[in-house]
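Peer 1: Here is a sequence together with a model predicted from it:
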Amino acid sequence: METLQDKSQYLNKIIKGYGSVLVAFSGGADSTLLLKSALDALGDRVLAVTARSEIYPPGEAEEASEIARSLGAEHLILKTGGLKSPAFAGNPPDRCYHCKKELYEKLNSLARERGLNYVADGVNADDASDYRPGMRAGVEAGVRTPLKQANLTKRDIYALSREMGLPTAHKPANPCLASRFPYGTEITPEALDMVHKSEAFLKSLGYTPLRVRHHGHLARIEVPPDRMESVLRDAERITAAIKTIGYIYVTLDLRGFRSGSMNETLEDRLRLY
C-alpha cells in the first residue's frame, strides 16, 4: 500500500527531474507544499509567481508573497487581465479555461525568459472529481502537475504540510471570487467587491470555511452545518451588515458549505474533468 512517505519521495523525484521550474503560486495549501518541495529539490532554480487581478481578494497576492519569501523563494506578482476578457466576464461554464489559458501563456513566456524548464501548478489528485475547465488549459499549455502525478490528495497535502510546519497547514481552500457567481451571470467589479466585503465580515466573526454566493440582490451564505445555529443567532447582525454592503436579501443555504456548489447547475455533459 502506498504510504504518505512514498508519495512524498515520489514527488521529490518528479520535481528533481524538472531541473528548474516556475511554480504558479496562489499561496494556498497545495501550491505552498509544491513550492516548498520544489525548493527542497531544486534550490535556487525555482521561481514562484502569483497572479493578481480583480477576481482575487484584495491583499491575497501580497500574502502569497510573504509566504513565498518566508520559504526562501524568489517571488514575482504578475498582473492578469481578469474581467478585461469578455469570454471570462460573461461567466460561461468554461470561464476558468479562459482565465487559466491567459495565465499559463504568460507563465510559459516568463519561464522561457528566465531559462526555466517547466511551469508547474498545484493541481492535486482530488481535483479530477470536480468540473475544472482550467485543467484543460493547463494540459494544452504543457503545465506540469506533480502533486497529481504523485497521487497526493487534499488530505495528504494537509498532512504533509503539518509535518513540514508550513503556514498553510490549516488554510482552507479559497478559489477566486468569480466562483461565487452562477454561470451566465455577468461578473462586475462592483459585484466582486460586494462578495469580498461580505465574506470578510463573516470571517471577522469567526466563520470559516464559508462562501457568499452572489445571486443579484440576494446573498446566499454557506457555512458548515455545525455553524448554522451560530449564524442564526447572529442573523440580525449579519443581515444588517450585508445589506449595508449592497444586498437586499440574505439567506442561509441549508445544505451547508460545499466547495464548487455552483457546479451543481451544470449538466453531466459539461463535466469534462
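Peer 2: On my side now, so go ahead. Numbering: from 1, shown residues only.
Peer 1: rest of the way, CA atoms for contacts and neighbours
Peer 2: Will do.
Peer 1: residue boundaries of the helices in the stretch 151-273 of the chain?
Peer 2: With DSSP state H, counting those that start in this stretch as the criterion, the stretch 151-273 of the chain has helices at 154-163, 189-204, 228-233, 235-245.
Peer 1: tell me the contacts of the residue nearest to Y158 when sequence neighbours are not counted?
Peer 2: Leaving aside its chain neighbours, Y158 sits nearest to A169 (5.3 Å; criterion: CA to CA, 6 or more residues apart in numbering). With contact taken as CA atoms under 8 Å, 6 or more residues apart in numbering, A169 is in contact with A29, Y158, A159, S161, R162.
Peer 1: try G138
Peer 2: By CA under 8 Å, 6+ apart, G138 lies in contact with K100, K101, Y104, R144.
Peer 1: Alongside the first one, take a look at this:
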Amino acid sequence: MMPLESKERKLFEIIGRYKNALVAFSGGLDSAIVLWASVKALGHDNVWAVTSNSASLPEDEEREARLLAGEIGLPAEKHIIITTDEINDPNYRQNPIDRCYFCKKELFDKLKELSSQLGAEVVFDGANLSDLGDYRPGRKAAEEFQVVSPLLEAELTKDDLRGLARKYKLSFSEKPAAACLASRIPHGTEVTKERLRQIDTAESALRKLGFTGFRVRYHNDVARLEFRPEDIIRVLENGVKDKIVAEMKKAGFRYVALDLEGYRQGSLNQNLKSGEKR
C-alpha cells in the first residue's frame, strides 16, 4: 500500500497538470481537501469553487461551505453558488436505485457550462478510493462529463484524507461524512421537497442535541435513527430519549425507532442485489 506521503505528492502532481480548475465544492471533507490542494498547487487566482444549492441539501450547508472556502484562502468572489433542479426531474423524484446518477448529471451539466464560461480547464470532484466500497451511480455521470477525481487518482481513502487534514492542522479534519438528504429515503419511495425538509429538520434537531455521525432514515411515519455505537447508550440516559422523540414528532414523524446496528454509510444500499447495481 502506498504511504500517505506518496499519495500526497501524487495528488499535487495530478492537480498540477492543469493551469486552473473549477472544484465541485459541497463543504464536506472530501471536496474541502480538493479545494485546499488546488489553491495550494495552483494559487487562489486560478481556482473556482462552486457550491450547489438545492432542495436535497441541508439548509445550513451553503453557509458552512462559504466559511470553509474563506478559511482555505479562496476569495469570496471565486466561490460561486448555483441552483440545481434535480427535484424537478421525474427520473430523480421517483427514487430509483440509480437516483444519484440523475442528481450528478444535473450538477455536472451546469458545472461544465460554467467552466466553459469562466475558462476553467478542468472540473474536479471529491470522489475518493473509499467511495468505491459503496454503490455510487453518480460515478457514471462524472465519467460522461469528463470530471476529474484527483483524490481517486491519487488512491486516497477517507482515512487518508483525515490524516492529511490533521497533518496540516485543517479545521475540517474531523468533519463527519455527509450525503444528500435524499439518501435517507429508501429506493422506490418518492423524493419530495416536503420529505427532504422533514429529514433536514429532524437531523438539525439532533445536531443541536450534540450528536454527530448519525442519520435519520425516512420510512413514512417512522424515523429510523442510526447513531454511532458509542452514542446509542447516551440516547437512553438522562432524559435524552424523550427529547429526541419530541423533536422527531415536531418534525412530522409519528413513530421513532432506534436502529441497534448503529450508523453505517449507505445502509439503504445494503439490500440491493448485485444485478441491480448497474
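Peer 2: Cool, got the structure. As the structure is a computational prediction, the values presented were derived from the model and not from experiment.
Peer 1: The helices of the stretch 151-273 of structure 1: which one's closest to L272 of structure 1?
Peer 2: Of all these, helix 154-163 sits nearest to L272 of structure 1, with 20.6 Å by CA to CA.
Peer 1: Give the aligned range of the closest one in structure 2.
Peer 2: Using TM-score structural alignment, helix 154-163 of structure 1 lines up with residues 158-167 of structure 2.
Peer 1: longest helix in structure 2, by residue count?
Peer 2: In terms of residue count, the longest helix belonging to structure 2 (DSSP state H) is helix 99-118.
Peer 1: got a list of contacts for it?
Peer 2: Contact with helix 99-118 of structure 2 is made by 22, 24, 50, 52, 84-86, 89, 91-93, 121-123, 136-142, 145, 147, as judged by CA under 8 Å, 6+ apart.
Peer 1: Mean deviation, the following helix or strand past it versus structure 1?
Peer 2: Moving toward the C-terminus from helix 99-118 of structure 2, the next helix or strand (DSSP states H and E) is strand 123-124. Superposed on structure 1, strand 123-124 of structure 2 shows a mean distance of 0.5 Å to its aligned residues (mean CA distance after the TM-score superposition for structure 1).
Peer 1: okay, and strand 123-124 of structure 2 goes to which residues in structure 1?
Peer 2: Strand 123-124 of structure 2 lines up with residues 119-120 of structure 1 when matched by TM-score structural alignment.
Peer 1: How far off centre is the longest helix of structure 2?
Peer 2: 16 Å (CA atoms, centre = their mean, to the nearest Å).
Peer 1: in that helix, what's buried?
Peer 2: Within helix 99-118 of structure 2, the residues that count as buried by 16 or more other CA atoms under 10 Å are 99-108, 110-112, 114-115.
Peer 1: now, which of those residues sits nearest N271 of structure 2?
Peer 2: R99 (15.8 Å).
Peer 1: The closest one maps to what in structure 1?
Peer 2: Using TM-score structural alignment, the equivalent of R99 of structure 2 in structure 1 is R95.
Peer 1: Turn the helices of the stretch 151-273 of structure 1 into CSV, including distance to A68 of structure 1 and mean neighbour count.
Peer 2: Listed next are the helices of the stretch 151-273 of structure 1 as CSV, based on distance: least, CA to CA, whole Å; neighbours: other CA atoms under 10 Å:
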stretch, distance to A68 of structure 1, mean neighbour count
helix 154-163, 14, 17
helix 189-204, 23, 18
helix 228-233, 35, 14
helix 235-245, 33, 15
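Peer 1: Reformat these as JSON lines; add distance to D127 of structure 1.
Peer 2: Formatted as JSON lines, the helices of the stretch 151-273 of structure 1 follow (distance: least, CA to CA, whole Å):
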{"stretch": "helix 154-163", "distance to D127 of structure 1": "9"}
{"stretch": "helix 189-204", "distance to D127 of structure 1": "24"}
{"stretch": "helix 228-233", "distance to D127 of structure 1": "27"}
{"stretch": "helix 235-245", "distance to D127 of structure 1": "32"}
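Peer 1: Any idea which of the ones you listed gets closest to Y56 of structure 1?
Peer 2: For Y56 of structure 1, the closest of the helices of the stretch 151-273 of structure 1 is helix 189-204, at 8.8 Å, according to CA to CA.
Peer 1: The closest one vs structure 2, average distance?
Peer 2: Looks like 1.2 Å for helix 189-204 of structure 1 (mean CA distance after the TM-score superposition for structure 1).
Peer 1: That helix - contacts with which helices or strands?
Peer 2: Under the contact criterion of 3 or more CA pairs under 8 Å, 6 or more residues apart in numbering; DSSP states H and E, helix 189-204 of structure 1 touches strand 211-215, helix 235-245.
Peer 1: what does that helix correspond to over in structure 2?
Peer 2: Using TM-score structural alignment, helix 189-204 of structure 1 pairs with 193-208 in structure 2.
Peer 1: what comes into contact with that stretch?
Peer 2: 55-56, 58-59, 87, 181-182, 184, 215-218, 244, 247-248, 251-252.
Peer 1: rewinding a little: okay, and which of the contacts of helix 99-118 of structure 2 map to helices?
Peer 2: N91, Y92, R93, G138, R139, K140, A141, A142.
Peer 1: got these as CSV, with distance to G210 of structure 2 columns?
Peer 2: Output for these, formatted as CSV (distance: CA to CA, whole Å):
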residue, distance to G210 of structure 2
N91, 36
Y92, 32
R93, 32
G138, 31
R139, 33
K140, 36
A141, 36
A142, 35
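Peer 1: with these in mind, which one is nearest to N128 of structure 2?
Peer 2: Ranked by distance to N128 of structure 2 (CA to CA), these are led by R139 at 10.9 Å.
Peer 1: Report how many residues lie close to the closest one.
Peer 2: Using other CA atoms under 10 Å, R139 of structure 2 has 18 neighbouring residues.
Peer 1: how far away is it from Q198 of structure 2?
Peer 2: Distance, R139 of structure 2 to Q198 of structure 2, by CA to CA, to the nearest Å: 28 Å.
Peer 1: What of E155 of structure 2?
Peer 2: Counting by CA to CA, the gap from E155 of structure 2 to Q198 of structure 2 is 37 Å.
Peer 1: Check K140 of structure 2 too.
Peer 2: 29 Å.
Peer 1: And A202 of structure 2, how far from I233 of structure 2?
Peer 2: From A202 of structure 2 to I233 of structure 2 the distance is 20 Å (CA to CA).
Peer 1: same question but for S52 of structure 2, I mixed them up
Peer 2: 36 Å.
Peer 1: do the same with G126 of structure 2
Peer 2: Distance, G126 of structure 2 to I233 of structure 2, using CA to CA: 34 Å.
Peer 1: got it, and L42 of structure 2?
Peer 2: Distance from L42 of structure 2 to I233 of structure 2, by CA to CA: 47 Å.
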